[in-house]
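**Student:** here is a sequence together with a model predicted from it:
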Amino acid sequence: MTAEQALTRLLEGNERFRSGRPAAPNRDGRRRADQAGDQTPFAVVLGCADSRVPPEIVFDQGLGDLFVVRVAGNTAADHMTLGSIEFGVRVLQCPLVLVLGHEKCGAVQAAVSARTEEAPPGGHLGALIGPILPVVPAGRDRDRDLDAAVMANVRVQVTHLAEEFPGTRVVGARYALVSGRVDLLA
């Protein structure tokens, strides 16, 4: 499968999901048996840990279709995340990496709050939002800043992953919580 075919398959699945007519493919006993030996995903998705945005459901895919890496804020800022993506690209031969951000992301909101209130959180949350802080606008309009930061963060991750994995197509997208629509970012 080519990267373009993989992207088309994802977008077609999202259309089924958002229209309320999911096919729920590859979720039966035969698929479980098929995937028991080797996994054969067609794409890597770097998504947020947010419980409202599970890529397998949002893209109407089944067992073994996607190699999903989830971390709050959908950042590829550490060796564990990069190693997981590398496994999908190099070992499983996925031709496509899709970075999926979403509106009202809590990790990005924490970065916006830290920037606007000048009170960055400490501990693990501080480490989590550290890679997001540089993309947060300097303004004081939280809603507009949040959406701009979500999209800027996706674009930064796309650029970073394209440099890490030359020859692999890397695209960014944004998920809308109410409509369920995934839009590709230019």
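**Tutor:** Sure, I can see it.
**Student:** only C-alpha atoms from now on, for both contacts and neighbour counts.
**Tutor:** Noted.
**Student:** first to last residue in stretch 80-94, what's the distance?
**Tutor:** Start and end residues of stretch 80-94 are separated by 18 Å (CA to CA, to the nearest Å).
**Student:** second structure for comparison follows:
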Amino acid sequence: MSKSANSIAGTASSKQEDPVQLNRRRFFSAAGGVLALVGLAACTSPQNSATAPNPVGDHAPAAAKAPSTPGQALEMLKTGNSRFAEGRPKHPNQTSQLRSDLAEHQEPWALVHGCVDSRVAPELVFDQGIGDLFVTRTAGAVLDDTLVGSMEFAVSSPYEVPVIVILGHTACGAVTGTVEALEKNAKSPKAPGEMIDFISEIAPAAREAEPVPDKSEHINNVVRMNTVAVAAALVERSEIIRAAVNAGRTEVIAAVYDLQTGLVDWNPVVA
């Protein structure tokens, strides 16, 4: 049996019941970790200089015109991720002039909701710049009421972003913690402080995933299932986002980032 939900567009219904039984309590939410840019130049003499480094700062190129449709936005994200994974990022829209210009307004064209993991910064993963993306992050990419409201803000006028990406990632610590908590107490997993909130949210996917001999692959299967479930739950939970999806104005995508390759899997499937 396989489970796939690379796009939730066109599948939204008007019912209000939450398909993954979301706990409406507040959840462990964080504003995202800092991911350091590493650009090691080859140690060569002047006469054997390596390829010039990627342009950044005031020399960074401007990005293409902002996309206005779900298809255009998704393609721009895919293209940016390919550049990042291949080690040839353009670092668009990062000049001091643009920063100054955007102090008075912003025109983001996508929202990426991901995990707080420091290795998965959406602006880097998709090679985008200042003012391109709305970004929300929680441990395990789970949802809560305030977070959903923030995502509704991005979908509403004047921004009306054409795509929302729910971005999980391999070897997720929040998912690993959930799996291990369930191994100790399957019926009532324990965790210190407020961390029990995100564990409670990930637990349904962890319980549903069939165990495999390789624990790391099992963790990644739970990541895929949880990411797909969060994308579906977002559309089911939010009337505003559901209306945008049903109108064809916004698309909600489930995707999983591979920490090893740097590539995003746009069709996460669990066998």
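**Tutor:** Cool, got the structure. Since this is a predicted model, take the numbers as computed values, not measurements.
**Student:** can you pull the TM-score for these?
**Tutor:** Once superposed, the chains reach a TM-score of 0.94 (TM-score structural alignment, normalised by the length of structure 1), with 185 aligned residues with a CA RMSD of 1.4 Å.
**Student:** what does Thr146 of structure 2 align to in structure 1?
**Tutor:** When structure 1 is aligned by TM-score structural alignment, Thr146 of structure 2 is paired with Met80.
**Student:** after the longest helix along structure 1, which helix or strand is next? Please name it.
**Tutor:** In structure 1, assigned by DSSP state H, the helix with the most residues is helix 142-164. Helices and strands here follow DSSP states H and E; after helix 142-164 of structure 1, the next one along the chain is strand 169-175.
**Student:** superposed on structure 2, where does that next one end up, distance-wise?
**Tutor:** Compared with structure 2 after fitting, strand 169-175 of structure 1 has a mean deviation of 0.5 Å; criterion: mean CA distance after the TM-score superposition for structure 1.
**Student:** please state the offset of that strand from the chain centre?
**Tutor:** Chain-centre distance of strand 169-175 of structure 1: 7 Å, with CA atoms, centre = their mean, to the nearest Å.
**Student:** so for whichever helix or strand comes after it, what gets flagged as buried?
**Tutor:** Remark: after strand 169-175 of structure 1, the chain's next helix or strand is strand 182-185, criterion DSSP H and E. Of the residues in strand 182-185 of structure 1, Val182, Asp183 count as buried by neighbour count, 16 or more other CA atoms under 10 Å.
**Student:** so strand 182-185 of structure 1 matches what in structure 2?
**Tutor:** Aligned using TM-score structural alignment, strand 182-185 of structure 1 spans residues 264-267 in structure 2.
**Student:** then stretch 6-19 of structure 1?
**Tutor:** For stretch 6-19 of structure 1, the aligned range in structure 2 is residues 73-86, judged by TM-score structural alignment.
**Student:** show me what Phe126 of structure 2 aligns to in structure 1.
**Tutor:** Aligning on TM-score structural alignment places Phe126 of structure 2 opposite Phe59 in structure 1.
**Student:** apologies, that question was intended for Gly177 of structure 2.
**Tutor:** Matched by TM-score structural alignment, Gly177 of structure 2 corresponds to Ala110 in structure 1.
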